[in-house]
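Participant: okay, predicted coordinates and the sequence, questions at the end:
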Amino acid sequence: MLTESIKKHKIEYLLVSFVDLFGVIRSKLIPASKAKVAETSGAGFAGFAAHLNLTPAHPDIFLIPDANTLTPMAWQSNVAWITGDLYMEGKLIEHAPRNVLKRVMADAAKKRVTMMTGVEAEFFLLAPDGSRISDERDLLGKPCYDQLALMRRFEFIKEVCDAMQDFGWEPYQNDHEDANGQYEMNWHYSNALQTADRHVFFRFMTKAVAEKHNLRVSFMPKPFSALTGNGCHTHCSLWDASGKKNLFLDSKNLHQLSEKAYQFIAGVMHHAPALSALTNPTVNSFKRLNAKTPDSGATWSPNGISYGGNNRTHMIRIPDAGRFELRLPDGAANPYLLQAGLLAAGMDGIENKMDPGLPRDENMYDIFTKLKVKKLPATLHDALIALDKNRVFREALGGEFIDSYLKLKRDDWSRYMSQVSDWERQSTLDC
């Protein structure tokens, strides 16, 4: 199958890639003539060179390509990107992100359900050095849906959107987002694994195409203190094994969601503190959550653990029948771990028949401090503590993954804490 696809698309090289625990894409460029060798034996990597909690003493790791993920690079048509599963000494690496997601999905499949998701990947278009937004004329106080700013970036957007159409992703809208210099491009939902694979490639594609246009793409959660941050809102529904029946749809129930959907939502809310360690995985992530109001007038990010109808001030929004939107994740989220954590949390809610309570209609930005609503973690450190204590995630995602992730992220936090910022010097130098 892989060889046939390579011939069909006239591919000369394969960019064989995987994502490590920090969401970094690692790759090797392989001549298409060696594709069969890669498909059977795998492409070899030194695991210590990536964020995988391995040492220089560990043997090589091998990526076995998944032919279903082969994606010709539209901007470099003789090269195709492909991902797959990581092995070491013939065994799956339990804590590799894509393997973690596949294991959680397999557990759900045993219950004859599959999760369908779509993501809204927000990003900034910056100057090449990353110091400022790229469009000096993008100055509106409320720039969301700014037509002129959108069309000044038409060539970039068209190239990416055309590629997604060629891939069969069914992109359906592109817009200028709430911050100056910020954009969003949407494509059709799919099963959680395919969505994650496409999300990984989308991040790579936008960055590569941006470089062609002398631009720089950033998914950083909060690159500018006065501007809205980059979210990665995730739409979710649960379907039966045949993929024909939406188990979240109930036209006779509140907001046209089924009891199972509300149980799933309750699970996500219950596990939100631990989940945030996966959906908001950087120090900077928590400068988007609980943030002060930016210049546009709203953060568009949650400030507590709540849900409501078509109300964007809640962590969970119900925009339409048969699905909900999780507004917690940000642009730094590892695509595989985002999906794995969401599914594990929701399935626990169903298994234990959790109740989310009644949805709220209030503007959470106005009255959050007056309500008895659970808060999200204030820092990455707090989120990691919640993840460490979460037994459900340890069982569903795997103890080896949890321990590896915590170790690397705690090291990341320690490196952050060892830095002294300009703000600290300015505010405390004369103490």
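Facilitator: Ah, there it is.
Participant: from here on, just use CA atoms for contacts and neighbour counts.
Facilitator: OK.
Participant: number of residues surrounding residue 49?
Facilitator: Using other C-alpha atoms under 10 Å, residue 49 has 12 other residues around it.
Participant: so residue 326 makes contact with residue 315?
Facilitator: Yes: taking C-alpha atoms under 8 Å as the definition, residue 326 is a contact partner of residue 315 at 6.1 Å.
Participant: who's more crowded, the two?
Facilitator: Counting neighbours by other C-alpha under 10 Å for residue 326 and for residue 315 shows that residue 315 has the greater number, 26 against 23.
Participant: contacts only, for the more buried one.
Facilitator: Neighbour list for residue 315: 301, 302, 303, 304, 305, 306, 307, 326, 327, 328 [criterion: C-alpha atoms under 8 Å, 6 or more residues apart in numbering].
Participant: before we go on, here's another structure to hold up against the first:
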Amino acid sequence: MKTLDFVPRDHNHFLQILRYGERADGSSLFPGTGISAGASDIVLRPRLDSAFVDPFSSEGTLAILCDHLSRSGEPLAQSASTIVRRAFQRLTDTAGFELNALGEIEYFIGHKQIENQTERLEDKGYHAAAPFVFGQDLRRRTLSVLSEIGVPVKYGHSEVGFASAQNGSELTWEQHEIELALAPLPHAADNVALTQWVLRNLALEHGVEISFEPVVKKGHAGSGMHFHFAPTKDEQYLPVIDDKGKVTEWAELLIAGLLSSGCSLMAFGNRTPSSFVRLFQGKESPAGVTWGQFNRKALVRLPITMTDSSGASAYPETVEFRLPDGSANPHLLLAGIAQASCLAYSMKGRRELLESLHGDTAFQAKPQTIPVNSKEIANLLEQDRGTYEADGVFPSTLIDGELSRLRSQTE
């Protein structure tokens, strides 16, 4: 999150800011994306429907998210906000439905060991309640603030991870999760960024550390950032499973896209060296390129959905992508998933792909493994760049920048 502050001089100045925005340095806001310092002026244009009162400002402050425009007034190609909106629209035009998503934001709270603290078992914190968790008040306050600023929330709870202060560490780390509600892809990406912003501010107020790192201590449960997806058509959610117990066409399309492009999507969803620690220490993270119902070790999962007395789904049915973690860029990741889904729309043999990579079948035949380092991700991203750059959604300069970052990353 970045900030540009204004104090309106009068009513006309206020309207001018809202209508036209302000100039900014694009090369500083979007480094490594091909914007040169010699021609770096861009426009920040307020998105009025995103406005909320800043809950953390000591001064009364109206906060508004902005779109990014080029000097000619067109959406800025290098902006992650532009990219996810273009990808969302392309998928809508291609497949005939609007894709919605929600993020599961897992995070660790760290504080100094408190004498006589209630004893806890390592990595046994799932759905624990106070006094057995110290982060409950912060989590509940986060839910309230998110509601106040317009971010729809599903629920929050404590998670498995708990690593006590030891081996020279002063901090005890405790894991929590906030699951958001479904929203169209561009809004879902904004909601993830806003949730992390709220959590960081509240952690500062509470005097504790917060981390979205995939792993805070080796050998302990890590933090993912799973995403659930559900499309709407004519304002109605579409089912994942049909009346015959088969995967529906839209779900088949999305699953095929995630399976075929999931590993190169790690460029946007698994961006730090500790991403690989989380994935390869065997703590309910994906072990191979597979999918299945209910399986928490699959790359793609079809979670259970509650039903009413007639057996009909009481909530939208979703497809869950379990590979990303807290290092993800949510806008680029969701844009990449939309592009992968567009590719799968015209893919021949989708049904056969799903049959071969279903968990029961794939594990018998040794499934394709996920990349073990950033250089492998770079090779896959270069191989799949045509998927992401299709119809000009991802600029080639941005993909070049990601390749450079991945190949220079120290494991």
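Facilitator: All right, it came through fine. Values in this document were obtained by computation on a predicted structure and should not be read as measured data.
Participant: where does the TM-score land?
Facilitator: Here the TM-score for the pair of chains, by TM-score structural alignment, normalised by the length of the second structure, is 0.83; 376 aligned residues with a C-alpha RMSD of 2.8 Å.
Participant: returning to what we had before: which of the contacts of residue 315 of the first structure lies closest to residue 60 of the first structure?
Facilitator: The closest of the contacts of residue 315 of the first structure to residue 60 of the first structure turns out to be residue 328 (C-alpha to C-alpha; 35.9 Å).
Participant: quick check: the counterpart of that closest one in the second structure vs residue 195 of the second structure, distance?
Facilitator: Mapped onto the second structure by TM-score structural alignment, residue 328 of the first structure lines up with residue 323. Residue 323 of the second structure sits 20 Å away from residue 195 of the second structure, taking C-alpha to C-alpha, to the nearest Å as the criterion.
Participant: those two: who's more crowded?
Facilitator: residue 323 (28 against 22).
Participant: isn't the more buried one right up against residue 284?
Facilitator: No: contact between residue 323 of the second structure and residue 284 fails when scored by C-alpha under 8 Å: they sit 10.5 Å apart.
Participant: for the residue opposite residue 268 of the first structure in the second structure once aligned, pull up the helix or strand it's in.
Facilitator: By TM-score structural alignment, residue 268 of the first structure lines up with residue 258 in the second structure. Applying DSSP states H and E as the criterion places residue 258 of the second structure in helix 249-261.
Participant: what about that helix, how far off from the first structure?
Facilitator: In the superposition against the first structure, helix 249-261 of the second structure averages 1.4 Å from its aligned positions (mean C-alpha distance after the TM-score superposition for the first structure).
Participant: now do the longest strand anywhere in the second structure: which elements does it pack against?
Facilitator: As assigned by DSSP state E, the longest strand anywhere in the second structure is strand 98-112. For strand 98-112 of the second structure, the packing partners by 3 or more C-alpha pairs under 8 Å, 6 or more residues apart in numbering; DSSP states H and E come out as helix 80-95, strand 171-180, strand 183-184, helix 185-206, strand 209-211, strand 227-233.
Participant: can we see that at 7 Å?
Facilitator: Judged by 3 or more C-alpha pairs under 7 Å, 6 or more residues apart in numbering; DSSP states H and E, the packing partners of strand 98-112 of the second structure are strand 171-180, strand 183-184, helix 185-206, strand 209-211, strand 227-233.
Participant: can you spell out which helices and strands pack onto whatever helix or strand comes next after that strand?
Facilitator: Next in sequence after strand 98-112 of the second structure, counting helices and strands by DSSP H and E, comes helix 136-149. Applying 3+ C-alpha pairs under 7 Å, 6+ apart, one finds that helix 136-149 of the second structure contacts helix 185-206.
Participant: the helix it packs on corresponds to what range in the first structure?
Facilitator: Mapping helix 185-206 of the second structure onto the first structure (TM-score structural alignment) gives residues 192-213.
Participant: nothing else from me, thank you.
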